[in-house]
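Novice: Pasting the sequence and the predicted model now:
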Amino acid sequence: MARILLAEDDPDLNDLVTFKLEQAGFEVTSVATGPDVLHAVEAGVPDLFLLDVTLPEMTGLEVCAALRRAEATRDSPVVLLTGLGRQTDIAAGLSSGADDYLLKPFSPNVLIERVNQLLTDHGGG
């Protein structure tokens, strides 16, 4: 079972995404802030990261860049979840090292498809 670390500070969206991912057979750990992501990695590196861009204390872009700098998470797939859909926002997200960028609101089915594809591409699916 693939392990996913979800960082989403909106409790309702966090619950929904966690529920849908668990329904699809994933093991999900969820956190609400950027620093929480980095602390959670200390307990073990997940197979994939889902990061809200507008996390408190440390943005999803900053977390993504930190994950890319760390040896243990350098090659881990990262998907950014955000309502920021301008081309400059998407470019900034991909420049931070994200593998994918999913605009809110998104279909849970599309999220599951993207997660499965990234896990397959990275040998974890």
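Specialist: Yep, that arrived.
Novice: CA atoms for contacts and neighbours, from now on please.
Specialist: OK.
Novice: For this protein, which segments are assigned as strands?
Specialist: For the chain, the strands defined by DSSP state E occupy 3-7, 27-31, 48-52, 78-82, 100-103.
Novice: then this one, side by side with the first:
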Amino acid sequence: MTHFRAATGVVDRLQGLPLPNDITLYAIAVSSKPNLDGVVDPDAIVSHRPVAIEFSLERNELRSKSRVSIPLIEGAWGQIYIQLHDAAGVPYGKGVAAMGGLAAHWLDAAPDMITVTAPVTRH
């Protein structure tokens, strides 16, 4: 199991909108960077299935409430990215998984290790 931390940002279509107090999002791991709106190449998905993650708002960031484990398919990748989407499959956030060592067959993150941040709008 490979431990990781992910700090993701909201996708472009959500820039400037407030973050919710609580939300459930679904994480997938991908081997190539999602585009600005969080859309990923289906061939780049390296997780077996989406994993539900509950988030709550804390200090203007959504933080994961519990431990998250993402099962991966067999393979080797130079970098793994995380895409978060809602129940309808619409992308919400994206970011890179900062890992210790090579990715094993599972990625594992302790509570509060996955965060979603919204940039502060400048006036």
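Specialist: Structure's in. What do you need? Just so you know, these numbers come straight off a predicted model, no measurement behind them.
Novice: Could you get me the TM-score between them?
Specialist: Taking TM-score structural alignment, normalised by the length of the second structure as the basis, the two superposed chains have a TM-score of 0.26; 55 aligned residues with a C-alpha RMSD of 4.5 Å.
Novice: before we move on, the earlier item: may I see the strands of the first structure organised as TSV, with mean neighbour count added?
Specialist: Shown next, in TSV, are these (neighbours: other C-alpha atoms under 10 Å):
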stretch	mean neighbour count
strand 3-7	23
strand 27-31	18
strand 48-52	27
strand 78-82	24
strand 100-103	18
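Novice: how about CSV for those, with distance to V63 of the first structure added?
Specialist: Formatted as CSV, the strands of the first structure follow (distance: least, C-alpha to C-alpha, whole Å):
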stretch, distance to V63 of the first structure
strand 3-7, 10
strand 27-31, 13
strand 48-52, 8
strand 78-82, 10
strand 100-103, 14
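Novice: what's the closest of those strands to T120 of the first structure?
Specialist: For T120 of the first structure, the closest of the strands of the first structure is strand 48-52, at 11.0 Å, according to C-alpha to C-alpha.
Novice: Could you tell me the angle between the closest one and strand 3-7?
Specialist: 10 degrees (axes from the mean of the first three to the mean of the last three C-alpha atoms, to 10 degrees).
Novice: From the contact counts, what lies against strand 48-52 of the first structure?
Specialist: Counting contacts by 3 or more C-alpha pairs under 8 Å, 6 or more residues apart in numbering; DSSP states H and E, strand 48-52 of the first structure is packed against strand 3-7, helix 60-69, strand 78-82.
Novice: Sounds good, over and out.
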